[in-house]
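In: here is a sequence with its predicted model. Questions after.
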Amino acid sequence: MKKVFVVGAHGHVGKQMVEKLGKQGYATLAGVRNENQFDEYQDMENVEPTLFDLTSSPEDMTTAFKQSGAEAIVFSAGSGGATGDDMTLSIDLDGAIKTMIAANNAGIKRYVMVSAAGADNRSFWPNSGLPGYYVAKHYADAYLKNSGLNYTILRPTALTNNAETGKIVLTSEADSKMDIPRADVANSVVEILGDDNTVNNIYEITSGDKNISDVL
């Protein structure tokens, strides 16, 4: 696999992800909302910004994916914590599902979802501060598992801007604070795309003391 389409490439994780993928030799399409964001990618190796609208139709997304020549889709988009539940449903749920429909229609079978730790834990949602977000992530993940795509779901804990460590652990094995640098989430996606053994698996991760490649 050498060509990857990243949906949500202008996010805090997505931007680091496309840069890391490009450095690893992937021809990386950075899906962004606005042409004004294109200049931010001009110095990144093997990265090409492209317009992608998560509010568009599955048919338009299918056309975009077909024209891209991508062999894998990574969904790393989010409406952001400042928006209401209506935008969260539009982007994090409906937008995500439309990309899955489009990926299938475009014949792109590999799909990686950046989700969130706790998406399968209903008891966590009410006190999370973002219950609508977790509902959206839960049902987007559920749709993906039944989509027929060769999926991997990555569920990181709370995101920080700390320096990357290259070390993670599954949350089920963690005994430390539940957070993880965004850079290590990006590193994990790069690792996932390079390892077919991650197909049809779900990983809930946080900072830890194990090499990413060993955990995944």
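Out: Received it, and whenever you're ready, just let me know what you need. Numbering: from 1, shown residues only.
In: please make it C-alpha for all contacts and neighbour counts, starting now.
Out: OK.
In: tell me where the chain has strands.
Out: For the chain, the strands defined by DSSP state E occupy 3-7, 27-32, 47-51, 72-75, 110-114, 150-156, 158-160, 167-170, 179-181, 201-207, 210-211.
In: can you add mean neighbour count and distance to Lys20 and give those strands back as JSON lines?
Out: Below are these laid out as JSON lines (neighbours: other C-alpha atoms under 10 Å; distance: least, C-alpha to C-alpha, whole Å):
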{"stretch": "strand 3-7", "mean neighbour count": "25", "distance to Lys20": "12"}
{"stretch": "strand 27-32", "mean neighbour count": "25", "distance to Lys20": "10"}
{"stretch": "strand 47-51", "mean neighbour count": "20", "distance to Lys20": "10"}
{"stretch": "strand 72-75", "mean neighbour count": "24", "distance to Lys20": "13"}
{"stretch": "strand 110-114", "mean neighbour count": "24", "distance to Lys20": "16"}
{"stretch": "strand 150-156", "mean neighbour count": "24", "distance to Lys20": "17"}
{"stretch": "strand 158-160", "mean neighbour count": "16", "distance to Lys20": "18"}
{"stretch": "strand 167-170", "mean neighbour count": "21", "distance to Lys20": "16"}
{"stretch": "strand 179-181", "mean neighbour count": "22", "distance to Lys20": "14"}
{"stretch": "strand 201-207", "mean neighbour count": "22", "distance to Lys20": "19"}
{"stretch": "strand 210-211", "mean neighbour count": "14", "distance to Lys20": "17"}
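In: putting a second one here so we can go through both:
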Amino acid sequence: MKRVLIIGANGKIGKILSRKLKDEADFEPVAMLRKPEQASFFDDLGVERHVASIEGSVDEIAKIMKETDAVVFTAGSGGNTGHDKTLTVDLDGAVKSMEAARLTDVKRFIMVSALNADDRDLWAASGLEPYYIAKHYADFVLKTTDLDYTILRPGRLLDEPGTGMINITYPEKEDGVSREDVAGVIVQALKQKDSIGKIIAFNQGKTPLEKALSQG
């Protein structure tokens, strides 16, 4: 059984992913939380959890990562924080997590990024330019490492129930994707070795996500 550290586990995607991995025979989720008061959800679920901040030291992250086999980075500063948090969480937090993975010899690393993270022409128009800059450069750094990475780039995140169907061929033609389906894509990426070294952009669609990833 592979132990998967979820960084950003208390977020919406992180909680859904924790549930999904808990139900998988081949995976054991390990939640990394920022605050002790976030623990009750994971205790009730029966998921191992640890409190640490990605704004802390690399060693602090590595201590938790040491006994795991894979990392999913799905942390984010959120829409109600300043640009400083976007830098320290979405960018530097991601890079410190990569450094911790290399220190602990954890090779598998899945990054939850954002659709259009490489399209500078769209950043300013979106009103989210600092966010896209952070995602772009976190992805850039990850691609330069020797980690077995997969970069996932979902479109606009929705809270509606997942359909299990996505579009990776022309994701820009679809408007959004449920967080439940994003979590489902993460699970499939963990299962499919041929997703290693790939950037997978997606939105809602009509292709079963397992099939879509195997074709991506």
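Out: Perfect, thanks for sending it. In this text, all values refer to a predicted model and were calculated from it rather than measured experimentally.
In: show me what Ile64 of the second structure aligns to in the first structure.
Out: In the first structure, Ile64 of the second structure lines up with Ala64, judged by TM-score structural alignment.
In: rewinding a little: make TSV out of the strands of the first structure and add distance to Trp125 of the first structure.
Out: TSV is the format used below for those (distance: least, C-alpha to C-alpha, whole Å):
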stretch	distance to Trp125 of the first structure
strand 3-7	25
strand 27-32	29
strand 47-51	33
strand 72-75	22
strand 110-114	18
strand 150-156	15
strand 158-160	14
strand 167-170	20
strand 179-181	17
strand 201-207	16
strand 210-211	28
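In: count the residues that sit near the match of Ile64 of the second structure.
Out: By other C-alpha atoms under 10 Å, the residues close to Ala64 of the first structure number 20.
In: so which residues of the first structure form helices?
Out: 12-23, 58-68, 85-88, 96-105, 131-145, 182-193, 212-215 (DSSP state H).
In: between those, which one is nearest to Ser76 of the first structure?
Out: helix 12-23 (5.9 Å; C-alpha to C-alpha).
In: for Leu89 of the first structure, find the nearest of the strands of the first structure.
Out: Nearest of the strands of the first structure (C-alpha to C-alpha): strand 72-75, 14.9 Å.
In: in a markdown table, list the helices of the first structure along with distance to Arg155 of the first structure.
Out: Formatted as a markdown table, these follow (distance: least, C-alpha to C-alpha, whole Å):
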| stretch | distance to Arg155 of the first structure |
| --- | --- |
| helix 12-23 | 13 |
| helix 58-68 | 24 |
| helix 85-88 | 17 |
| helix 96-105 | 15 |
| helix 131-145 | 10 |
| helix 182-193 | 9 |
| helix 212-215 | 13 |
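In: what residue in the second structure is paired with Thr165 of the first structure?
Out: Per TM-score structural alignment, Thr165 of the first structure is aligned with Thr163.
In: isn't that match right up against Asp181?
Out: Yes. Contact criterion C-alpha atoms under 8 Å: Thr163 of the second structure and Asp181 qualify, at 6.8 Å.
In: which one of those two has more residues nearby?
Out: Set Thr163 of the second structure next to Asp181 and count neighbours by other C-alpha under 10 Å: Asp181 wins out with 27 against 17.
In: and the residue opposite the more buried one in the first structure once aligned, what does it touch?
Out: Aligned counterpart of Asp181 of the second structure in the first structure: Asp184 (TM-score structural alignment). Residues in contact with Asp184 of the first structure (C-alpha atoms under 8 Å, 6 or more residues apart in numbering) are 164-168.
In: gap between stretch 180-189 of the first structure and the chain center?
Out: Relative to the chain's own centre, stretch 180-189 of the first structure is displaced by 10 Å; criterion: C-alpha atoms, centre = their mean, to the nearest Å.
In: equivalent analysis for stretch 177-195 of the second structure, please.
Out: Counting by C-alpha atoms, centre = their mean, stretch 177-195 of the second structure comes out at 10 Å from the chain centroid.
In: only the buried residues of it, if you could.
Out: 177-190, 195 (16 or more other C-alpha atoms under 10 Å).
In: how about stretch 115-128 of the first structure?
Out: Those would be 115-120, 125, for stretch 115-128 of the first structure by 16+ other C-alpha under 10 Å.
In: nearest to Ile205 of the first structure, of those residues?
Out: Using C-alpha to C-alpha, these come closest to Ile205 of the first structure at Ala117, 7.3 Å.
In: you'd agree the closest one is up against Ile205?
Out: Yes. Taking C-alpha under 8 Å as the definition, Ala117 of the first structure is a contact partner of Ile205 at 7.3 Å.
In: who touches both of these two?
Out: 155-157.
In: in CSV: the residues you listed, plus distance to Ile97 of the first structure.
Out: CSV is the format used below for these (distance: C-alpha to C-alpha, whole Å):
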residue, distance to Ile97 of the first structure
Arg155, 17
Pro156, 20
Thr157, 22
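In: from Lys167 of the first structure, how far off is Ser115 of the first structure?
Out: 19 Å (C-alpha to C-alpha, to the nearest Å).
In: no, scratch that, I was asking about Ala142 of the first structure
Out: Applying C-alpha to C-alpha to Ala142 of the first structure and Lys167 of the first structure gives a distance of 28 Å.
In: same question, Asp85 of the first structure
Out: 33 Å.
In: just Val74 of the first structure next, same as before
Out: 21 Å.
In: skip the chain neighbours and tell me the closest residue to Gly194 of the first structure.
Out: Excluding the flanking residues, the one nearest Gly194 of the first structure by C-alpha to C-alpha, 6 or more residues apart in numbering is Met1, at 7.8 Å.
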